[in-house]
Every structure is written in structure tokens, then in C-alpha cells.
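**Q** The sequence and its predicted three-dimensional model are supplied below.
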Amino acid sequence: MASLHPPLCDFGWHAPDFDLPGTDGQRHTLASLRGPKGLVIVFICNHCPFVQAIAARLVRDARDLQAKGIGFAAISSNDVVSYPEDGFVEMGDFARHHGFPFPYLFDEDQSVARAYGAVCTPDFFGFNADLALQYRGRLDDTGRGQPKPDARRELFEAMVQVADTGRGPAEQIASIGCSLKWKV
């Protein structure tokens, strides 16, 4: 299992639109997900040890950001033929098990992952109210280990700044995770 780092933030890049099914039985678009102060899109999957390690903190930060007017959604784009544990039914189980307070969307044809340039799980995209990219960093510095008691909430802090000012921090550290599993 190779770990990858996504590229750093391309400030001002605009979020491509999409229309994807969610594990909640609804279809979701960029417009339906955005909050009045911005939006976080995170590419994840069920089987990734990096995602499994951060799931509880991801839920905590999503709830706290939603309370500040930031929309939040997760997207799984992995090849489910090669990785059946990332299938749509299993996504619903994963979301329920972890108590996701946000939509978990299925990008079966991988077109959304390609449009966003997603490379790993987790891969975070934080947009301002105009849906211009302001954060392409990590949740925190834990990787797939146990969280440190004093770990900074990097995604949360960055998106609070985005909510308050429309701009993300100049200094960002890329996320780390498992490679997206592309169809062959």
C-alpha cells in the first residue's frame, strides 16, 4: 500500500459541478451541498486505514464546520470491482457505523474524482462561499496513527478562517493517504 500526497492548494480554482447519489437515498449537487460560508468535499473510501483512523475526528470537524455555515460531503470514487468493500451498500454501512452527519456520495464512473484531481483517500478540498478553492491540506498531523492530545485541527482552523475571511491560510500541509483505486 503506497501512500500519496495530493498537490497543494491552487487558490481560486473553482469547484466542478456534479450530481451524485448518496447513501441517504438522495441525489446531491454542488449547489445542494454548499453552505452559506463554503463547502468541504473530501474523497474517502471505506477500506483505507488512513480514513478509518480519522473517521471520528472527521465527524467531529464536519459537525463543527456545519455549525459555522460550511457545507460538508464525502465522495467515494474507488473501483468497486477490485475493491468490493468500497461498494455502495458498504458505504451506507460505513456512514451509519461512524454516524456521518454529512452526505456520503458514490462517484461510480470516477468522473468527479478526475474533475477534482483527487489522488488519495482522504483528499480534502475546502471552498469559500464562491466555491473557489482555499484549502487542500490535511485534517491534522496524525496520518493513520493515534491522534496526539494536542493535535491541531488543521482543516477545521483553515475552514473557520475561510468562513470568516473568504481566504484560506497561505501555509498548508498536504494530506496523506492511500492512492485512489482507478478502474483499468
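**A** Good, I have the coordinates.

**Q** Going by C-alpha atoms from here, please, whenever you check contacts or count neighbours.
**A** Noted.

**Q** what does the helix or strand A31 falls within rub up against?
**A** Assigned by DSSP states H and E, A31 falls within helix 30-33. By Cα atoms under 8 Å, 6 or more residues apart in numbering, the residues outside helix 30-33 that reach it are 15-19, 39, 71-73.

**Q** Below is structure B, check it against A:
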Amino acid sequence: MALEKPPVCDFGWTAPTFELPGTDGKTHALETLRGPQGTLLIFICNHCPYVLAVVDRIVRDAKDLQSLGVGVAAICSNDAEAYPADSFDNMARFATEHGFTFPYLHDESQEVARAYGAACTPDFFGFNADLALQYRGRLDASRAEPATGARRDLYEAMSEVAETGRGPAQQIPSMGCSIKWKDTA
């Protein structure tokens, strides 16, 4: 389990387009996922202890952001052959068990993760209505357990993006396990 931190937000960077299969049996394109007030893409997986510690808060914040007009999707890009817990069937179970209100997409080729520069799970990419990057920070200030009164960094940042089109200037990177890349040899 390699610990990774993604780079800071590259404000204005445009979201690369993609089409990926979802655990809901549909194929989803970036254009159909985007919300009128912004779009949040979350790179996660099923087995990462960092994701497991915060998945219920991710679902809570996603639902709250969807009510503000932010489109949300999660993407699993891990090598499912080397990490069977991240297989498509297990992704479907994971989404159901945790009550996902958003599509959970399978990036089997890992092309989407590479195009986005995803570094860890969880890794959050928050875009404004024009699909310009405005947030690449953490979920919140707590780790495994919610700290009393912990600031909801992701929710507050994406609420600001939904309202103004701009994310906060100060962002604290997410932290998690590295993406499990396929061997290229």
C-alpha cells in the first residue's frame, strides 16, 4: 500500500472526455455526467482502507452536491486482475452496499486515470459548469473517523464552485493508496 498525495489544483485545466461502463449497466460519457453547476469525478476503489474509511461521507457529500446541480461519478481504475476485490462485479456490490446515488464507472484500460493524472484513492476532481478544474483537494479534515466539527472541505469547495464557478484558492491535497497500475512490461 503506497501512500500517495495528488498534486495541487491546476485551475482551469479542462476535463478530458471519456466513455466508461457503469455498474448500473449503462455506458456513461463525461458530457452526460456533467451537472448544470459543476461536475465531481472521484477516483476510488473497493479495497483501499482510505476509501473504506470515508465512503459513507463521500456518499453523503455527493448526494448533497447533486441537490445543488453538481453531477457526480466515481471511477475505479485499479488493475482488477492483480486486485480482484476491485473487479467489476465487486464494484457493483460495493455501490449497492454503500447506497451510491451516482454512477460507479470501470476504467479497465486505465486510460481515463492516466488522462486525468489520478494519483490515489480517493482522488477528487471538481469542475465548474464549463468543465474547468476548480478543486483537487481532500474530502475533509478527518481520517478514519469524522472529527467533531470537521470542515467538509470537498462539499464546501464544490458548493462554492456551484455558486460562483470558482474553487477556493487554498486546498489541501487528498491522501490515499496509489492507483494499482497494470504492468506495462
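**A** Okay, I see it. Just so we're clear, the structure is a prediction, and the values are computed from it rather than from any experiment.

**Q** Quantify their similarity with the TM-score.
**A** The TM-score (TM-score structural alignment, normalised by the length of structure 1) is 0.98; 183 aligned residues with a Cα RMSD of 0.5 Å.

**Q** out of the contacts of helix 30-33 of structure 1, who's nearest A132 of structure 1?
**A** A15 (6.5 Å; Cα to Cα).

**Q** And that closest one, how far from P101 of structure 1?
**A** 22 Å (Cα to Cα, to the nearest Å).

**Q** quick one on the thing from earlier: superposed on structure 2, where does the helix holding A31 of structure 1 end up, distance-wise?
**A** Following the fit onto structure 2, the mean deviation recorded for helix 30-33 of structure 1 is 0.5 Å by mean Cα distance after the TM-score superposition for structure 1.

**Q** Which element is encountered next along the chain beyond that helix?
**A** The helix or strand immediately downstream of helix 30-33 of structure 1 is strand 38-43, counting by DSSP H and E.

**Q** Check the offset of that following strand from the chain's centre.
**A** 5 Å (Cα atoms, centre = their mean, to the nearest Å).

**Q** And for stretch 58-66 of structure 1?
**A** Per Cα atoms, centre = their mean, the centroid offset for stretch 58-66 of structure 1 relative to its chain is 11 Å.

**Q** any idea where the helices of structure 1 begin and end?
**A** Listed in chain order, the helices of structure 1 (DSSP state H) span 30-33, 49-66, 88-98, 111-116, 154-165.

**Q** what about the closest residue to V161 of structure 2 other than its chain neighbours, distance to S159 of structure 2?
**A** Excluding its sequence neighbours, the residue lying closest to V161 of structure 2 (Cα to Cα, 6 or more residues apart in numbering) is G167, at 5.1 Å. Look at G167 of structure 2 and S159 of structure 2: by Cα to Cα, they are 9 Å apart.

**Q** With neighbour numbers in mind, choose between those two.
**A** Per other Cα atoms under 10 Å, whichever of G167 of structure 2 and S159 has more neighbours is G167, with 24 against 21.

**Q** show me what contacts the most centrally placed residue in structure 2?
**A** Structure 2 has I42 as the residue nearest its centroid, 0.5 Å off, counting by Cα atoms, centre = their mean. Counting by Cα under 8 Å, 6+ apart, I42 of structure 2 makes contact with 72-75, 122-125.
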